[in-house]
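> What follows is a protein structure lacking sequence information:
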């Protein structure tokens, strides 16, 4: 029988001496023998068992579960593994929800320019909405084809480039409200917003107009599950777009007169 001192076993497996001693105390991994000086000695059998313990720990099983599994020759492995898989999938779902919530908070800070309980409260209120109400309103307000277009809207929980750019543009617009809707910087932001609108919703003006009217209604916007934007910012955005459209039309007329 090969003799492996505890220090050597720790070195081979990466398990600390303290952990190996604990495994001995709880009866999970008892050494093959002890020296007269009480030093623990392990054999290849304990090494193999320790590898089994490490593998099961990586699968997420508790030490008590591992002890039951490796000590019972009639253990139902299929049931245990299926139960553990269900547990992992549920935990994964919770982690995905946490990730989504964290991204929403970070993106709301990008829009609001600061973090506060007011911002957090918006997200809490938004997440508490009944999904069936959102679905019902979408079916009432939009045609079937338009409902599909709603999936192309920017999402506060998303990391796709389009959503991130929309979030950044909205944050920039809010921070420049004091400059006035006709300022060059504001008009530059609005121009990019219009370019992005055309990239996704070109020839969909009725849909965009309908969505904008819903956005301006706090109640309908909330029911739709849209991120709450202050009335002041919505009004400013509308003023800036009106100026942008007038300037765009004027430029097109002037270019038409010169051709």
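Noted; the coordinates are in hand. On a predicted model such as this, the values are computed, not experimentally measured, just so you know. Numbers count the residues shown, from 1 in each chain.

> alpha carbons only for contacts and neighbour counts from here, please
Will do.

> Now do the contacts for the most centrally placed residue in the chain.
Nearest to the mean C-alpha position of the chain, by C-alpha atoms, centre = their mean, lies residue 100 at 2.4 Å. Counting by C-alpha atoms under 8 Å, 6 or more residues apart in numbering, residue 100 touches 157, 158.

> can we see that at 10 Å?
Contacts for residue 100 (C-alpha atoms under 10 Å, 6 or more residues apart in numbering) come out as 94, 106, 156, 157, 158, 159.

> what about versus this one:
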């Protein structure tokens, strides 16, 4: 027989937890000492290991108790139900992960305006995904929809997305300096470099997307992160100055 303290040392299960298992009739000790200390045989140790394993894969204690008590328990059905539950939880956790990324990146873009970022991410999460899909399919052809999938995303931690978010956040902070400011024009230059790196020859697609971005109604249908109209107009003006100063023409 093994003393409860020794069982705790061997298995990592606290004495308090072992006492609780006894109380709820999940794992009864084989016997007790004259002083009332619980004693366990190898059979109980084996059952304890089963309890810990089933806990590890997500089963609640009341169900574990039934699983280990009834010989006719349908293990296959229980495992399938548990797997379905875990997959659903993974899906929910993925949604939470994306929302957290959007909020972190929203705060990066908005600067110190945390509440603004929260409100905008809340708006995104409440948008109708079916309307978004219908709008994409009605406005963009199949080839263009593939290009949409390559766009930077507020829910992505890819280097490309992070750089775009940082560039837009910097532009927002430098708006007070005016669209001709050197810092602003340097950011616009980098944006144009990235445009050429990722979408050279796709000016028609980008122009269509930019017009959608500047329309609050259409941007919402696309489920795009709500960028302030003042900032969008500032970017437009700064880009026009960039093109003019570099002897370029808007496509």
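That came through fine. Since the structure is predicted, the reported quantities are computational estimates derived from the model, not experimental observations.

> Need the TM-score from the superposition.
Here the TM-score for the pair of chains, by TM-score structural alignment, normalised by the length of the second structure, is 0.96; 248 aligned residues with a C-alpha RMSD of 1.1 Å.

> picking that back up, can you flag the buried ones in the contacts of residue 100 of the first structure?
106, 156, 157 (16 or more other C-alpha atoms under 10 Å).

> So which of those are in helices?
residue 106 (DSSP state H).

> would you list the buried ones among the contacts of residue 100 of the first structure in TSV and tack on distance to residue 243 of the first structure?
TSV is the format used below for these (distance: C-alpha to C-alpha, whole Å):
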residue	distance to residue 243 of the first structure
106	31
156	27
157	31
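
> Pick out whichever of the buried ones among the contacts of residue 100 of the first structure sits closest to residue 219 of the first structure.
Distance to residue 219 of the first structure, by C-alpha to C-alpha, is smallest for residue 156 among those, at 18.9 Å.

> What does the closest one correspond to in the second structure?
Under the alignment (TM-score structural alignment), residue 156 of the first structure maps onto residue 154 of the second structure.

> Let me see the contact set for its match.
By C-alpha under 10 Å, 6+ apart, the contact set of residue 154 of the second structure is 98-106, 109, 121, 161-162, 164-165, 224-225.

> ok, now with 7 Å
The neighbours of residue 154 of the second structure, taking C-alpha atoms under 7 Å, 6 or more residues apart in numbering as the test, are 101, 102, 105.

> Checking the residues you listed against the first structure: which ones persist?
Compared against the first structure with both residues aligned by TM-score structural alignment, their matches' C-alpha atoms under 7 Å, these retain 102, 105.

> Just name the closest of the contacts of residue 154 of the second structure to residue 140 of the second structure, please.
Of all these, residue 102 has the smallest distance to residue 140 of the second structure: 24.4 Å, by C-alpha to C-alpha.

> So what's the residue count around the closest one?
25 (other C-alpha atoms under 10 Å).

> What segments of the first structure are helices?
Assigned by DSSP H, the first structure shows helices spanning 6-13, 17-25, 44-58, 63-71, 77-112, 117-127, 131-141, 144-150, 161-175, 184-201, 205-216, 218-223, 231-258.

> Show me what the last one packs onto, helices and strands only.
Based on contacts counted as 3 or more C-alpha pairs under 7 Å, 6 or more residues apart in numbering; DSSP states H and E, the elements that helix 231-258 of the first structure packs against are helix 184-201.

> go with 6 Å
Based on contacts counted as 3 or more C-alpha pairs under 6 Å, 6 or more residues apart in numbering; DSSP states H and E, there is no element that helix 231-258 of the first structure packs against.

> do the same with the fourth one
The contact analysis (3+ C-alpha pairs under 6 Å, 6+ apart) places helix 63-71 of the first structure against no helix or strand.

> neighbours around the residue in the first structure that residue 88 of the second structure lines up against, how many?
In the first structure, residue 88 of the second structure lines up with residue 90, judged by TM-score structural alignment. Neighbour count of residue 90 of the first structure, defined by other C-alpha under 10 Å: 12.

> Map residue 128 of the first structure onto the second structure.
Aligned counterpart of residue 128 of the first structure in the second structure: residue 126 (TM-score structural alignment).

> what's the answer for residue 196 of the first structure, then?
Checking TM-score structural alignment: residue 196 of the first structure goes with residue 194.

> Now do that match against residue 163 of the second structure, distance only.
Relative to residue 163 of the second structure, residue 194 of the second structure is positioned 10 Å away (C-alpha to C-alpha, to the nearest Å).
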